[in-house]
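Asker: This is the structure alone, sequence omitted:
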């Protein structure tokens, strides 16, 4: 059963989202916080599976909040929830340590799907964010691909593309007709090429330098 923590400063939205999530049978407990200070007071006493954090909380910016949570609760995934779908907001929060980003225009079922993707080791992003910020040979579309962009095999390229879309290994394995173990092998090889240790770091690095086959 999922244990979910919602931090949002709008009472009606916060209460409505809590109620909606509690209607799903896989959700066990949902707690809410109206401020970042209330959130940080709850976390030492109760360990949720994930925090669903409003982008524009009072007192601290989202990047400041994420850095604090990463320092104090390093293994706790955070899904950013926002009215904004701007690529700069999405990428900025991922750089600060978020595990995913979803807009408030989304269905509650999609939010729950995002939670599951993240808890399964994936990164959840709104559709089109990677395409908007990073093409296959890098953000600036140079005449010649930069030597710093790792050259990937066809399979590594396919696995990376689906990873950047937020899919978990199980989904990637199904889509590419390979075993989940093979997906992990390809993904580990890609991470070594980029010099990173996890999916969030990989996303940031790909957004910075691009990727190519």
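Answerer: The structure has been received and is ready for your questions. Since this is a predicted model, take the numbers as computed values, not measurements.
Asker: From now on I want contacts and neighbour counts done on CA atoms only, so please keep to that.
Answerer: Will do.
Asker: Quick one: the helices in the chain, in order.
Answerer: Applying DSSP state H to the chain gives helices spanning 11-22, 36-42, 62-72, 87-96, 108-119, 129-133, 154-164, 169-176, 180-194, 199-209.
Asker: got CSV for these, with mean neighbour count and distance to residue 53 too?
Answerer: CSV is the format used below for the helices of the chain (neighbours: other Cα atoms under 10 Å; distance: least, Cα to Cα, whole Å):
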stretch, mean neighbour count, distance to residue 53
helix 11-22, 14, 11
helix 36-42, 16, 9
helix 62-72, 18, 8
helix 87-96, 19, 11
helix 108-119, 18, 12
helix 129-133, 16, 19
helix 154-164, 19, 21
helix 169-176, 17, 25
helix 180-194, 17, 27
helix 199-209, 20, 17
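Asker: And here is the other one:
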């Protein structure tokens, strides 16, 4: 059976090279390519590929949120993350969003090919370095996937989003964090921009869906 693949990456040269590499693999067919997360969601619905190869750091809609939407709307589609981001927050956020695989961009053709086969058959696939860290993390009794929703946010921005989701006003947040109202407003604006939300209500809904504001 041919594995149908949608390639998602905002860097044209890397995406082109990846499309070429996957197209030459036995039993693989690239059915589409996207340059941002929103386009990925749209094409996943239109093309229904077996696997979406997803970068994480992208414009319009980031890869974690795109992964969540694709896997929620189309449980049969496997998402294989292929990214330069190797921090724990990014790994666990992607897994929590529904990704079945996580490779770093240093992966060679053979590793990518094996991962495509694996996730398309329901397996969970990590690159060796990531797998070692994930196993160590859980062996230490930590709940990794719950740790860091919205990896694109800084720790301070995530803290402020949590307080927004708890219903605090900017002024109340400023008093609690002992910072100026203007500082809070700037952070809130940055959060809205990074999450691509239109306003406070949408940000609160997204935050609560991700477990913040409890």
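Answerer: Yep, that arrived. Because the structure is predicted, anything quoted here is derived from the model rather than measured.
Asker: Same list, the helices of structure 1, but as JSON lines with distance to residue 140 of structure 1 please.
Answerer: Listed next are those as JSON lines, based on distance: least, Cα to Cα, whole Å:
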{"stretch": "helix 11-22", "distance to residue 140 of structure 1": "39"}
{"stretch": "helix 36-42", "distance to residue 140 of structure 1": "37"}
{"stretch": "helix 62-72", "distance to residue 140 of structure 1": "25"}
{"stretch": "helix 87-96", "distance to residue 140 of structure 1": "15"}
{"stretch": "helix 108-119", "distance to residue 140 of structure 1": "29"}
{"stretch": "helix 129-133", "distance to residue 140 of structure 1": "9"}
{"stretch": "helix 154-164", "distance to residue 140 of structure 1": "18"}
{"stretch": "helix 169-176", "distance to residue 140 of structure 1": "28"}
{"stretch": "helix 180-194", "distance to residue 140 of structure 1": "18"}
{"stretch": "helix 199-209", "distance to residue 140 of structure 1": "9"}
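Asker: so which of these gets nearest residue 81 of structure 1?
Answerer: Closest to residue 81 of structure 1 of the helices of structure 1, according to Cα to Cα: helix 108-119, at 8.9 Å.
Asker: Packing partners of the closest one?
Answerer: helix 11-22, strand 100-103 (3 or more Cα pairs under 8 Å, 6 or more residues apart in numbering; DSSP states H and E).
Asker: which part of structure 2 lines up with the shortest one?
Answerer: Per the alignment by TM-score structural alignment, strand 100-103 of structure 1 matches residues 101-104 in structure 2.
Asker: can you give me how far that stretch is from the chain middle?
Answerer: The chain centre lies 11 Å from the centre of stretch 101-104 of structure 2; the measure is Cα atoms, centre = their mean, to the nearest Å.
Asker: Out of the helices of structure 1, which is closest to residue 49 of structure 1?
Answerer: It's helix 108-119; of the helices of structure 1, that one is closest to residue 49 of structure 1 (Cα to Cα) at 7.7 Å.
Asker: ok and that closest one relative to helix 11-22, angle-wise?
Answerer: 70 degrees (axes from the mean of the first three to the mean of the last three Cα atoms, to 10 degrees).
Asker: what about helix 108-119 of structure 1, how far off from structure 2?
Answerer: Superposing on structure 2 and averaging over aligned pairs (mean Cα distance after the TM-score superposition for structure 1), helix 108-119 of structure 1 comes out at 1.1 Å.
Asker: Just the residues contacting that helix, thanks.
Answerer: 17, 20-21, 49-50, 77, 79, 99-100, 102, 123-124, 166-168 (Cα atoms under 8 Å, 6 or more residues apart in numbering).
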